[in-house]
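In: would you be able to build a 3D model of this:
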Amino acid sequence: MAKLNINSTVRMNSGYEIPLLGYGVYQTPMDVAEEVTAHAVKCGYRHADSAAAYRNEAPTAAGLLKAQVPRSELFFTSKVPPKAINYDAAKAVVDESLRLTGLDYIDLYLLHAPYGGRENRLGAWKALVEAVEAGKVRSIGVSNYGVHHLDELEEWIKQTEEKEGKGKGGVLSVNQVELHPWLARDHIAEWCKKRAVILENFVILPKSVTPARIEENSDIYDFELSEGDMQVLKTEVYEPCAWDPTTSRD
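Out: Model (predicted):
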């Protein structure tokens, strides 16, 4: 395998490339988001991960564009808020994200959590599929989905394609979840690997508002782990640091 660097990307099921290193803006205040995102771009980042619920889509997108890097080299992610997981609300959220950011399209749009029940989850997904068909969004995915949620979505996509034709159910490109040595989520990782769904945080999203740390985080590719190192990191524990919607059953 070739050595990774800050320009490394991976191809999603949609056919588009996603940078392996992204700049996360969760809990980044609106009044500093533009400045710190612009600094991240100067450090080599080309991917910013925001969300409607973060309330910083507009300054984050402005920061991405500020360094005058061609739009084709930039990657912007947003997400449908947990409370908007239904067809009508998700459709409106995508349009609002485009209005706020001024972008012609959004590279990746995710459902932020598997809330709202089956009908609403699938309705929100349908809204994202239609956003892709309309050219508003390039790639779509989910966030915080457990295997049972993923199975539900996969079955809906299959049934929809059987009725309406290939591609009409949408293409699942990403599942973004909390992932680290104390929360390996092997069952989710295996599900995604089998279907070539990108599991973020293998696409990593370090977050900081401190310029020096933004720079340090961009220099992540200066070491390699051996197979022995990887074995040491297998803790066999399940310790979420944050919320854990992957276990929800509604």
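In: only C-alpha atoms from now on, for both contacts and neighbour counts.
Out: Noted.
In: so Ser173 versus Glu17, what's the distance?
Out: 10 Å (Cα to Cα, to the nearest Å).
In: Val41 now?
Out: On the measure of Cα to Cα, Val41 and Glu17 end up 17 Å apart.
In: and what of Trp156?
Out: From Trp156 over to Glu17 the distance is 25 Å, taken as Cα to Cα.
In: again, but for Gln176
Out: Taken as Cα to Cα, the span from Gln176 to Glu17 is 16 Å.
In: and these two? Which one has more around it.
Out: Gln176 (21 against 15; other Cα atoms under 10 Å).
In: can you tell me, leaving aside adjacent residues, what's nearest to Val93?
Out: Nearest residue to Val93, sequence neighbours excluded (Cα to Cα, 6 or more residues apart in numbering): Val80, at 6.4 Å.
In: I figured the one you found hits Leu111, correct?
Out: Yes. Counting by Cα atoms under 8 Å, Val80 does reach Leu111; the two are 5.0 Å apart.
In: rewinding a little: neighbours of the residue nearest to Val93, how many?
Out: For Val80, using other Cα under 10 Å, the count is 28.
In: what about it, distance to Ala90?
Out: Distance from Val80 to Ala90, by Cα to Cα: 6 Å.
In: swap in Tyr109?
Out: 10 Å.
In: joint contacts of these two?
Out: Between them, Tyr109 and Ala90 share these contacting residues under Cα atoms under 8 Å, 6 or more residues apart in numbering: Val80, Leu128.
In: helices along the protein, start to end?
Out: Using DSSP state H, the helices found in the chain span residues 30-42, 57-66, 87-101, 118-133, 147-164, 186-194, 211-218, 227-232.
In: of the ones you listed, which stretch is the most buried?
Out: Highest mean neighbour count among the helices of the chain (mean count of other Cα atoms under 10 Å): helix 57-66, with a mean of 23.
In: to check against the first, give me the structure of this:
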Amino acid sequence: MISLKRKTLIRVLIAEGILLAALSLLTLMIPTLFSSLLSFPLEQIALGMRSLSLTGTVGNGIAMLLIALSALIPLVFALRYPRGRDTLAERIALFVLALMLPVALYGILNPGMFYGKIPGGIESYERALRVFLSLSVWTVLILFIVLRLIRLFRNGNREQLFRYLRNILCVLCMYFTAQLVISLVVGILTPAGTQVTAAEFIHGLLNLAAVMVPLCWISWSACVCLPCWKQPPQKRRRALQTPPESSAA
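Out: Take a look at the predicted model:
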């Protein structure tokens, strides 16, 4: 796992904030192309393949071929993944991902396959369908990451555990940054004529504080508190390997 330095972490958080702010704007301005943040980027890839398939027989064949080839990405990882009982659950998750990825892409590309199976027609549920299919893929991918982290924590030594913990704190920083940016962008784009009561204003401030406080604390912990942050690995190994000097008699 890659450890982020302090400056790199700040840059990543800034880039993430800009990206999520742009995506939040696009979901409000172009809902037909950006229906939800949870659907990114599978929705845009599938809609691009839909445009390709509508160009004709050749374009449709290329789109179907790309959907089939999308399964090869997790499948190759699964086949090249280390063998053994410890990694069995992770490999199963990759195989499931290889099955779900083309199904999700085809379901977003061709929602007509669900006609007659949903009361009221698929038109009223197409946005929810895109979110559901995309979220299914994200869920399996997150499951694979969690299983891998559990195995690494189980087999790691003290130094590795500190490094993994710092990376997890960095991920939490990104999560809370996402929550903060999305809340602020949606609040700013609220219609100007909307009346906000005192209770709603206080509730909004509490939500903002609920995001800012953990973000500041986790950022401080990731950058300052963890012992593995303060020393480079070589110096830390030397400190661990150097025996204590015996006191003079």
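In: fetch the TM-score of the aligned pair.
Out: Laid over one another, the chains give 0.23 as their TM-score (TM-score structural alignment, normalised by the length of structure 2), with 110 aligned residues with a Cα RMSD of 6.8 Å.
In: measure the residue nearest to Val93 of structure 1 to Ala58 of structure 1 for me?
Out: Val80 of structure 1 is 15 Å from Ala58 of structure 1, by Cα to Cα.
In: same deal with Glu200 of structure 1?
Out: Applying Cα to Cα to Glu200 of structure 1 and Ala58 of structure 1 gives a distance of 23 Å.
In: count of neighbours near Met29 of structure 2?
Out: Neighbours of Met29 of structure 2 (other Cα under 10 Å): 12.
In: for Pro74 of structure 2, see how far away it is.
Out: For Met29 of structure 2, the distance to Pro74 of structure 2 - Cα to Cα - is 33 Å.
In: find the nearest non-adjacent residue to Ala131 of structure 1, please.
Out: Val137 (5.6 Å).
In: go on, Leu172 of structure 2?
Out: Ile218 is the one closest to Leu172 of structure 2 (Cα to Cα, 6+ apart), at 7.3 Å.
In: my guess is the one you found meets Met174, correct?
Out: No. Counting by Cα under 8 Å, Met174 is not a contact partner of Ile218 of structure 2; they are 10.1 Å apart.
In: just checking, what packs against the helix or strand hosting Leu19 of structure 2?
Out: Element membership of Leu19 of structure 2, judged by DSSP states H and E, is helix 6-29. Helix 6-29 of structure 2 makes packing contacts with helix 158-188 when contacts are defined by 3 or more Cα pairs under 8 Å, 6 or more residues apart in numbering; DSSP states H and E.
In: can you rerun that using 10 Å?
Out: helix 158-188, helix 198-220 (3 or more Cα pairs under 10 Å, 6 or more residues apart in numbering; DSSP states H and E).
In: what is the helix or strand just after it packed up against?
Out: Following helix 6-29 of structure 2 in sequence order, the next helix or strand is helix 42-53 (DSSP H and E). Judged by 3+ Cα pairs under 10 Å, 6+ apart, helix 42-53 of structure 2 is in contact with helix 57-70, helix 88-109, helix 126-155.
In: find the one among those with the highest mean neighbour count.
Out: helix 88-109 (a mean of 21).
In: what angle separates that one from helix 57-70?
Out: On the basis of axes from the mean of the first three to the mean of the last three Cα atoms, to 10 degrees, helix 88-109 of structure 2 is oriented at 160 degrees to helix 57-70.
In: can you give me the angle helix 88-109 of structure 2 makes with helix 126-155?
Out: Using the same axes, to 10 degrees: helix 88-109 of structure 2 against helix 126-155 is 170 degrees.
In: just the angle between helix 88-109 of structure 2 and helix 42-53, please?
Out: Going by the same axes, to 10 degrees, helix 88-109 of structure 2 makes 50 degrees with helix 42-53.
In: circling back: anything in contact with each of Ile218 and Met174 of structure 2?
Out: Ile168 (Cα atoms under 10 Å, 6 or more residues apart in numbering).
In: buried ones in stretch 24-31 of structure 2?
Out: Ser24, Leu25, Leu26 (16 or more other Cα atoms under 10 Å).
In: reformat those residues as a markdown table; add distance to Ile18 of structure 2.
Out: Listed next are these as a markdown table, based on distance: Cα to Cα, whole Å:
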| residue | distance to Ile18 of structure 2 |
| --- | --- |
| Ser24 | 10 |
| Leu25 | 11 |
| Leu26 | 12 |
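In: nearest to Phe132 of structure 2 among the residues you listed?
Out: Ser24 (18.5 Å; Cα to Cα).
In: and the helix holding Leu19 of structure 2, what's buried?
Out: Buried, per 16+ other Cα under 10 Å, within helix 6-29 of structure 2: 6, 9-10, 12-13, 16-17, 20-21, 23-26.
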